[in-house]
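S.K.: sequence first, then the predicted structure, then my questions.
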Amino acid sequence: MGTTAFKADERIESVEIDQQHLTVGLMDGRRISVTLEWYPRLANADRQQLERWEICGAGYGLHWEGLDEHISTEGLLRGAPAPRYEHDRVG
């Protein structure tokens, strides 16, 4: 029985943001969806701020300069929410 080796490619291919979730599509076909509540700066942002993201870190990160938020695919895959700070409260 043969097996095909599959190479994971964790670089970002696509990004979707709705009112409740950030969904990142990876080059290898996986999709990671997390609640915006994991990232208070995103949860508290308006639609215009949310749409001002850029792919960085050779394709392994997302950055919102105006929100001072950076999220890596490594963190998304680990299921690591942003650290909580007093000024980042959701709501």
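M.R.: Cool, the structure landed. Numbers count the residues shown, from 1 in each chain.

S.K.: rest of the way, CA atoms for contacts and neighbours
M.R.: Fine.

S.K.: so which residue is dead centre in this protein?
M.R.: Ile71 (5.2 Å; CA atoms, centre = their mean).

S.K.: and the strands in the protein?
M.R.: In chain order, the chain shows strands spanning 12-17, 21-26, 31-35, 54-56, 61-64, 69-72, with DSSP state E as the criterion.

S.K.: buried sites along the shortest one?
M.R.: Okay, so that is strand 54-56. Buried positions in strand 54-56, judged by neighbour count with 16 or more other CA atoms under 10 Å: Ile55.

S.K.: by contact count, what packs against that strand?
M.R.: Counting contacts by 3 or more CA pairs under 8 Å, 6 or more residues apart in numbering; DSSP states H and E, strand 54-56 packs against strand 61-64.

S.K.: buried residues in the strand it packs on?
M.R.: 61-64.

S.K.: make a markdown table from the strands of the chain and add distance to Pro83 to it.
M.R.: Converted to a markdown table, those look like this (distance: least, CA to CA, whole Å):
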| stretch | distance to Pro83 |
| --- | --- |
| strand 12-17 | 20 |
| strand 21-26 | 17 |
| strand 31-35 | 14 |
| strand 54-56 | 20 |
| strand 61-64 | 16 |
| strand 69-72 | 11 |
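
S.K.: take a look at this one as well, against the first:
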Amino acid sequence: MGELTQSQFDAAIERGAHDLATSPRARAARYDRDTGHIVIDLVNGATFAFPATLAQGLETASAEQLEAVEILGAGFGLHWEELDADLTVAGLLAGRFGSARYMAQRFGAAWDSEAAE
């Protein structure tokens, strides 16, 4: 692997700062037992919630397992260690609750054709 020039390093730092400033990221995440939703508080002040039963790996999880949600990295993802489940915040906000295969199997060909566009 070659050496990184100062200009390449500076450009990478700038790209990273841009991603942190513009990408959807979680500030906090929790499971709401009353509604059955995973609730994500975003760094921009917005809140997003979805039924846990929609997401790959969470469909049959217990409330205790769902409550063990962790925020990954700088808030780009959510993780459930015991369930071995990971979801990206950007994907969830775009309506992707799992892999392309999961989405096609769970939500049918209509989702698959929309994803291809």
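M.R.: Great, that's in hand. Here the structure is a predicted model, which is why all the values come from computation and not from measurement.

S.K.: quick check: TM-score for this pair?
M.R.: Once superposed, the chains reach a TM-score of 0.71 (TM-score structural alignment, normalised by the length of the first structure), with 79 aligned residues with a CA RMSD of 2.1 Å.

S.K.: what's the match for the residue nearest to the centre of the first structure in the second structure?
M.R.: Structural alignment places Ile71 of the first structure opposite Leu87 in the second structure (criterion: TM-score structural alignment).

S.K.: that match contacts Leu78, correct?
M.R.: Yes. Taking contact to mean CA atoms under 8 Å, the distance of 5.3 Å between Leu87 of the second structure and Leu78 places them in contact.

S.K.: can you say which of the strands of the first structure is nearest to Asp46 of the first structure?
M.R.: strand 12-17 (11.4 Å; CA to CA).

S.K.: residues in contact with that closest one?
M.R.: The contact list for strand 12-17 of the first structure (CA atoms under 8 Å, 6 or more residues apart in numbering) reads 22-27, 50-51, 55, 59-61, 73.

S.K.: where does it end up in the second structure?
M.R.: Going by TM-score structural alignment, strand 12-17 of the first structure sits over residues 26-31 in the second structure.

S.K.: now for Ser14 of the first structure, how many residues are close by?
M.R.: Residue crowding around Ser14 of the first structure was assessed by other CA atoms under 10 Å; the count is 12.

S.K.: quick one: it and Asn44 of the first structure, what's the gap?
M.R.: 22 Å (CA to CA, to the nearest Å).

S.K.: one more: Leu36 of the first structure?
M.R.: Note on Leu36 of the first structure: its distance to Asn44 of the first structure, by CA to CA, is 9 Å.

S.K.: distance from the longest helix belonging to the first structure to the middle of the chain?
M.R.: For the first structure, the helix reaching the highest residue count under DSSP state H is reported as helix 73-78. Taking CA atoms, centre = their mean, to the nearest Å, one finds the center of helix 73-78 of the first structure at 8 Å from the center of the full chain.

S.K.: then stretch 42-50 of the second structure?
M.R.: The mean C-alpha position of stretch 42-50 of the second structure is separated from the chain mean by 12 Å, CA atoms, centre = their mean.

S.K.: distance between the match of strand 12-17 of the first structure and the chain's centre?
M.R.: Stretch 26-31 of the second structure sits 11 Å away from the centroid of its parent chain (CA atoms, centre = their mean).

S.K.: mean per-residue distance, that stretch to the first structure?
M.R.: With the two structures superposed, stretch 26-31 of the second structure lies on average 1.3 Å from its match in the first structure, counting by mean CA distance after the TM-score superposition for the first structure.
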